[in-house]
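Novice: Got a predicted structure here, sequence first:
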Amino acid sequence: MNNNPRQLAFIILQEIHRKQAFADFALDKYLRKNDLIDANRRLVTELVYGCVRRERSLDAIIDELAKKKSHQQNPDLRIILHIGLYQLSYLEQIPESAAVDTTVELAKQNKF
């Protein structure tokens, strides 16, 4: 069971990218397994659907800012970057400092 919404979003996005899973099925599967408070369920849902929906624009930001193009990034690191950039670019309710901090922590937790 995972109560960290960003880590859970990361796991779901891994499944979507690695196994070509449908976002709605993968999201439902993991939300059923994990007992999250409503606010965290909403955040996981927003991060997963948002990262899937905005994948190209998030890749364009990576291409513009990073030394390596998005397609050259480690696939898991690319997902983490998507989560962080999505929060910074599209979620006004999350302070920028929190988005950066949680993304760095997510990278550390996943050995980057």
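Specialist: Everything's here; your move. Numbers count the residues shown, from 1 in each chain.
Novice: contacts, neighbours, all on C-alpha from now
Specialist: Will do.
Novice: the strands in this structure, which residues?
Specialist: Counting by DSSP state E, one finds no strands in the chain.
Novice: which ones are touching the residue positioned nearest the centre of it?
Specialist: Central residue of the chain (C-alpha atoms, centre = their mean): Ile83, 3.2 Å from the mean position. Residues near Ile83 by C-alpha atoms under 8 Å, 6 or more residues apart in numbering: 6, 10, 47, 51, 103.
Novice: put this beside the first:
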Amino acid sequence: MNYKIGLLMLLILPLFSCNQDIKFDSEKWKNAGGESILLDTRLNMTNDLIESKTLINKSESEIIELIDSPSRLHGKEVDTIKYFAVQEIYGWDIDPEEITFLKIIFNKKGKSTSVELYSTK
């Protein structure tokens, strides 16, 4: 009986944890890093963050103040593009199946010109 209830909860849980857009909040974003990067908190803020253009025309240091430091992607590092972690999704092993980033492009003056979601999958 308990097995059936547990299985039912696993099937219903994704329905309640679907992407629910929320307004960007810098402190909540920063607190959703580290071990909490598995949660949808940052992902749910990305639409507001992109549509409001909060990160546009900002320097890398200004962006770091708002959303923390960029991640390093092997083979993708260039001065004009930075990747900021949004969410990690894991399967059955220790390596993530997918990582979602904010991909931010900077102009020659060091100001951000575009922000978009980038996924490793």
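Specialist: In hand now; what should we look at? Given the structure is predicted, the values throughout are model-derived calculations rather than measurements.
Novice: Post the TM-score for the overlay when you can.
Specialist: Scored against TM-score structural alignment, normalised by the length of the first structure, the superposed chains reach a TM-score of 0.24; 57 aligned residues with a C-alpha RMSD of 5.3 Å.
Novice: from the contacts of Ile83 of the first structure, which two are the most distant?
Specialist: Cys51 and Thr103 (13.8 Å; C-alpha to C-alpha).
Novice: The two: who's more crowded?
Specialist: Cys51 (24 against 21; other C-alpha atoms under 10 Å).
Novice: my read: the more buried one touches Gln87, true?
Specialist: No - between Cys51 of the first structure and Gln87 there is no contact under C-alpha atoms under 8 Å: 9.4 Å.
Novice: Buried ones in stretch 31-46 of the first structure, by neighbour count?
Specialist: Of all the residues in stretch 31-46 of the first structure, those buried under the rule 16 or more other C-alpha atoms under 10 Å are 31, 36, 40-41, 44-46.
Novice: Among these, which lie within helices?
Specialist: Among the buried residues of stretch 31-46 of the first structure, the ones falling in helices (DSSP state H) are 31, 40-41, 44-46.
Novice: Would you format the residues you listed as TSV with distance to His17 of the first structure included?
Specialist: Shown next, in TSV, are those (distance: C-alpha to C-alpha, whole Å):
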residue	distance to His17 of the first structure
Leu31	18
Asn40	22
Arg41	21
Val44	16
Thr45	16
Glu46	17
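Novice: now, which of those sits nearest Ala107 of the first structure?
Specialist: Scanning those for proximity to Ala107 of the first structure, where the rule is C-alpha to C-alpha, the winner is Val44, at 16.8 Å.
Novice: Now for that closest one: which residues touch it?
Specialist: By C-alpha under 8 Å, 6+ apart, the contact list for Val44 of the first structure reads 5-6, 8-9.
Novice: Same check on Ile89 of the second structure?
Specialist: 38, 96-99.
Novice: The residues you listed: which two are farthest apart?
Specialist: Within these, Leu38 and Glu97 form the most distant pair, 11.7 Å apart (C-alpha to C-alpha).
Novice: residues shared between the contacts of the two?
Specialist: With C-alpha under 8 Å, 6+ apart as the test, Leu38 of the second structure and Glu97 both reach 88-89.
Novice: More neighbours: the two, which one.
Specialist: With neighbours defined as other C-alpha under 10 Å, Leu38 of the second structure and Glu97 compare such that Leu38 has more, 18 against 13.
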